[in-house]
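Engineer: The following block contains a protein sequence and its predicted model.
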Amino acid sequence: MGKIAMSRKGDRRLSLPSKDLMAAIAATRFGLGARPGEIDAAKADPQGFLIAQIRREGADIPQDDGESAGARFEQMRRYQQERRAVRQEKDGRGNDSTFAAQAFQSTQRDLRQKVNADFLARARIGAGTPASFRERWTLFWTNHFTVSATKQITSVLVGPFEREAIRPYVFSSFENLLVASSTHPAMLTYLDQALSIGPQSRAAQFVARRRNSATAGLNENLAREILELHTVGIDAGYTQGDVTEFARALTGFSIGREQDDRAGQFVFREQAHEPGPRTILGRRYAEAGVGQGLAVLRDLAADPRTARHVCGKIARHFVADVPPPSLVQRLEQRWMATGGDLAAVARTLVESPEAWDPTPAKIKTPYEYALSTWRLIGAEPSAFERIAPILTSLGQRPFAPPSPKGWPEDAQTWAAPDALIKRMQWAQGFAAAVADQTDPNALAASALGERLTPLAAKAVARAETRREAFALLIMSPEFQRR
């Protein structure tokens, strides 16, 4: 029997499910799917099981090569130089079978392998961690602050971006997370901020003299996406003028060149900064160099509209495409009361009765589906090639969300008939590889606990072979939804 959850004055009192059902929800909705024994481990105190995964030091760090964004950026620059050399030689001789071409191909292969290894290391955390709520919380933020391998120079920086700018701060303040992500080389290259020059800056005047051009380029991409996606949201009432002024405040945010002390790292270029005071969202910012842009970021992090926008996204990710307004309000109030303390917000999510509604309203993304299948058998993907093809086939190519909005969160995107057919094909192939060494009936109980319906249990039990039973289990609505 469920228990009555405490609620704020005036709220309708909500009942929590039984602890057995809550344990299943903890592993499959808040987490990334149950590993063997995980639901049993959560039964004594499902909420405490999740709260124990919240820690100030941040998320787990993937066991990749550990290279910094700066080192990767320099490697990509060398690759681009080698590519230009090959093209010039080919244009001059009509032949690219030279030492330069071989060096270029070797560097290209090395960089591709590094990116693949970054993704595999991340997937292995997701498949193997005993703290999968912590990892799901982290994945939410990597999607919120999207950078994508669809842009070549950014592709080698996605892994370092998650390791350096996201994972250390997922239980810190939102301000810290916003500043870290907005000043990281991956974000600066993905949204072209490193190329932005204030029209009246010293750098613009220099460029105009050299090119006989009246203006140099102000790029508004980062300013626009911070406002629309990362902070206050598109419905916050800001204007195009606010975007432009914010973009001017951010001029000078750039990346160190090879000859700089901070090559491949964040630098502020005073000569590219647009001088003068700015007015953004009704607030005036004095000229302060790098401090001007940082002051805007701090104010955006503290804005109540940011709390409303981001807490709505958290509720949609964890609970339902149309989340209960009371849940969003509870998260928002906790956010504002703590100054955007993400550990406190995560704890409030776990303590909110709306988040424990037994109805599984979300469908797993392809990445979540693949990880939960490995977690089902207590294993991890052994190679990039074991996980990348199914993700690409299902429209979630590794490290490559299609736009700064990130991967879609809604069920409709991932539940199209063609996508479900491809999931079934992958399920059958996975079953052929592993099912003969498993007991599908025991796996069904271990993976779903009290969420296993009699209909699903009967289908698995009546299957003619273990492979068929395993495929039926991981294609069941109970396993596909969370």
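Structural biologist: Alright, I've got the coordinates.

Engineer: When you work out contacts or count neighbours from here on, use the C-alpha atoms and nothing else.
Structural biologist: Noted.

Engineer: if I look at Leu327, how far off is Arg124?
Structural biologist: 32 Å (Cα to Cα, to the nearest Å).

Engineer: where along the stretch 201-350 of the chain do the helices fall?
Structural biologist: 202-211, 221-225, 240-250, 290-302, 304-318, 325-338, 342-351 (DSSP state H, counting those that start in this stretch).

Engineer: out of these, which comes closest to Phe470?
Structural biologist: Among the helices of the stretch 201-350 of the chain, helix 304-318 comes nearest to Phe470, with 26.5 Å by Cα to Cα.

Engineer: so what secondary structure elements neighbour the closest one?
Structural biologist: Helices and strands touching helix 304-318, as assessed by 3 or more Cα pairs under 8 Å, 6 or more residues apart in numbering; DSSP states H and E, comprise helix 325-338.

Engineer: Mind listing residues that contact the helix it packs on?
Structural biologist: In this structure, residues lying in contact with helix 325-338 by Cα atoms under 8 Å, 6 or more residues apart in numbering are 302, 304, 307-308, 311-312, 315, 340-342, 344-345, 348-349, 352, 354-355.

Engineer: same question, stretch 155-165
Structural biologist: Contacts to stretch 155-165, defined as Cα under 8 Å, 6+ apart, come from residues 61-62, 66-69, 72-73, 76, 111-112, 114-115, 118-119, 142, 147-149, 177, 180-181, 184-186, 399.

Engineer: Buried among those residues? Need that as a selection in PyMOL.
Structural biologist: The following PyMOL line selects those of those that are buried, judged by 16 or more other Cα atoms under 10 Å:
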select buried, resi 62+68+69+72+73+76+111+114+115+118+119+142+147+148+149+177+180+181+184+185+186+399
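
Engineer: Of the contacts of stretch 155-165, which belong to strands?
Structural biologist: Using DSSP state E, no member of these sits in strands.

Engineer: which one is Leu391 nearest to, not counting chain neighbours?
Structural biologist: Spatially, and ignoring its direct neighbours in sequence, Leu391 is nearest to Arg397 (5.4 Å; Cα to Cα, 6 or more residues apart in numbering).

Engineer: Put this next to the previous one:
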Amino acid sequence: MGQPTDPLVAANRFGLGPRPGELARIAADPRGHVEAQLADPTAARLTAPDLMASDRAMREARAAERVRQAERARAAEAGPAAGGKTPPGPAATPVPAMAGNPMPAMAAGPAPAMMAPGKPPAAAKPPLPIEAEIFRREQIARLARFCETATPLLERLVLFWSNHFAVSETKGNPVRVTVGAMEREAIRPHVLGRFADMLKAVETHPAMLVYLDNNQSIGPQSLNGRNSKRGLNENLAREIMELHTLGVAGGYAQTDVTALARVLTGWTFANPDEDDFHGGRFTFAPGRHEPGTHQVVGRSYPENGHAQGLAVLDDLARHPATARHLAFKLARHFVDDQPPAELVDRLARVWRDSDGDLAAVTRALVTAPEAWRAEARKLRAPIEFVVAMQRAIGRPADVGVANGALVALGQPTWAPPGPDGWSDEAAAWASPAGLSTRLDLAVQFARHAGDLEPAQLAADLWGAALPEPTRVAIRRAESRQQGIALVFASPEFQRR
């Protein structure tokens, strides 16, 4: 791939792919267009009346599960002789109406078609269980923001940081109903703020506490530990050091992991079964906390309850190894799988000098000469590929189509294979099967393009920069749909 023009860098490397007319609008000052997106630190926030806060989502989900448990118990007690049947799976529980937008169509499905005379009505589509409905609403809001945003750089940052602090909805319902809220509550408010604030917001979020089992961790010498068979769980402490801050080569030892795990004992959330108001919110449980002074990465932290752990996170956030680790990850994500060493050094220096100010670090990235002259070798991850197609078409985001495509491409929403998230390297997505699936999806998405002309679509995506072989292939397409499929399947569209 050749060196892209500045408008293409702005729209693809630092964006999510151009919407119709966007390339022409930013052509006069593409670098200014990117920098201008850093002006409003609140622009990445996402709120909607139909989205639940994480604590409410946990309370509603647990209430629904208690209802289902009671129904199963009654059915089992009735027995076959009384005609009782054990439900084959979790019954759907109505989702509470949210202020301003109860979203009835989503729960009940589309309106029934007119019936032919004498034909019995089709069975009504049952409502989704509350856990699935909460998750679906989060998916819809997220995809719509990606496809419609005027600040795509910020959405790219949301994708990056959510993957950096990866959790998976496959862990179970407590994570499934809070994973979208975690992105909204702990990631989005801080993408242009201080990394230390994002770190603390993430590590105290119920989704992360459940995903990495810290809600089950009990200090051996704590009040509860001396009377419990459960003990220390090091999952959260290990991933904080290995993935979230210092990096695997960050200079820590196993003794540091164990010490941090002791510091984090007692970090949990209020039980939704016991607290109808605060259930699902982060709380500190003194009875589970390992008492005493603990030494982590060469520093001693005296007993100070919950604040002891916050102090450790503050120091890890400003550690030079953290600056280096995250500077490399940012440069790799945006520029190249093997980013220029000078760029990584510069970002790490800005990180240290600014005390982890992510707006300053991002500004250093988007103004770096290396970022604008690098060849377009980064393969779009599946979410980037799908969003780029929907943005190019310029039609409302279709979450059903998008979810099917992401599953087919091996990147289902909020379901990474592990705490290290999805790979950021091209080789992970460039398998023959993966590329073949992209071709199939290009054809599928072309069907949603309406009366869009392939030549106009190509102009919206590349202007005059489209290589001649691809231009000729599009022009020779046998149909409008085939021409659009060729646009989406082209090598130029796959890379950023």
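Structural biologist: Nice, I can see it. These numbers come from a predicted model, not from an experiment.

Engineer: circling back: who wins for proximity to Pro360 of structure 1 among the helices of the stretch 201-350 of structure 1?
Structural biologist: helix 304-318 (10.3 Å).

Engineer: Residue in structure 1 paired with Val487 of structure 2?
Structural biologist: Using TM-score structural alignment, the partner of Val487 of structure 2 in structure 1 is Leu473.

Engineer: How many neighbouring residues does its match have?
Structural biologist: By other Cα atoms under 10 Å, 28 other residues sit near Leu473 of structure 1.

Engineer: in what helix or strand does it lie?
Structural biologist: helix 466-475 (DSSP states H and E).

Engineer: re the thing from before, using CSV, lay out the helices of the stretch 201-350 of structure 1 together with mean neighbour count.
Structural biologist: Converted to CSV, the helices of the stretch 201-350 of structure 1 look like this (neighbours: other Cα atoms under 10 Å):
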stretch, mean neighbour count
helix 202-211, 16
helix 221-225, 21
helix 240-250, 22
helix 290-302, 19
helix 304-318, 22
helix 325-338, 19
helix 342-351, 22
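
Engineer: ok now do Leu313 of structure 2, which residues does it touch?
Structural biologist: Counted by Cα under 8 Å, 6+ apart, Leu313 of structure 2 has contacts Ala196, Leu199, Lys200.

Engineer: Relative to the centre of structure 1, find the outermost residue for me.
Structural biologist: Arg93 (45.4 Å; Cα atoms, centre = their mean).

Engineer: And it, how close does it get to Leu250 of structure 1?
Structural biologist: Relative to Leu250 of structure 1, and taking Cα to Cα, Arg93 of structure 1 is found at 44 Å.

Engineer: cool, and Thr28 of structure 1?
Structural biologist: 41 Å.

Engineer: now for Glu57 of structure 1: what does it line up with in structure 2?
Structural biologist: Match for Glu57 of structure 1 (TM-score structural alignment): Thr42.

Engineer: what residue of structure 1 takes the place of Thr149 of structure 2?
Structural biologist: Counting by TM-score structural alignment, Thr149 of structure 2 lines up with Thr129 in structure 1.

Engineer: out of everything not next to it in sequence, what's closest to its match?
Structural biologist: Glu135 (7.9 Å).

Engineer: Next up, the contacts around the one you found.
Structural biologist: Shown in contact with Glu135 of structure 1 (Cα under 8 Å, 6+ apart): Gly31, Leu32, Ala59, Asp60, Ile125, Gly126, Thr129.

Engineer: again with Gln265 of structure 1
Structural biologist: So Gln265 of structure 1 contacts Ala69, Gly70, His184, Pro185, Ile255, Gly256 (Cα under 8 Å, 6+ apart).

Engineer: Among those residues, which one sits closest to Gly429 of structure 1?
Structural biologist: Taking the contacts of Gln265 of structure 1 together and measuring to Gly429 of structure 1 by Cα to Cα, the closest member is Ala69, at 36.9 Å.

Engineer: now the alignment partner in structure 2 of the closest one: how far from Pro416 of structure 2?
Structural biologist: Matched by TM-score structural alignment, Ala69 of structure 1 corresponds to Ser54 in structure 2. Distance of Ser54 of structure 2 to Pro416 of structure 2, computed by Cα to Cα: 20 Å.

Engineer: now swap in Phe160 of structure 2 and tell me
Structural biologist: From Phe160 of structure 2 across to Pro416 of structure 2, the span is 13 Å (Cα to Cα).

Engineer: Gln338 of structure 2 matches what in structure 1?
Structural biologist: Gln338 of structure 2 maps onto Val322 in structure 1, by TM-score structural alignment.

Engineer: tally of neighbours for that match?
Structural biologist: 13.
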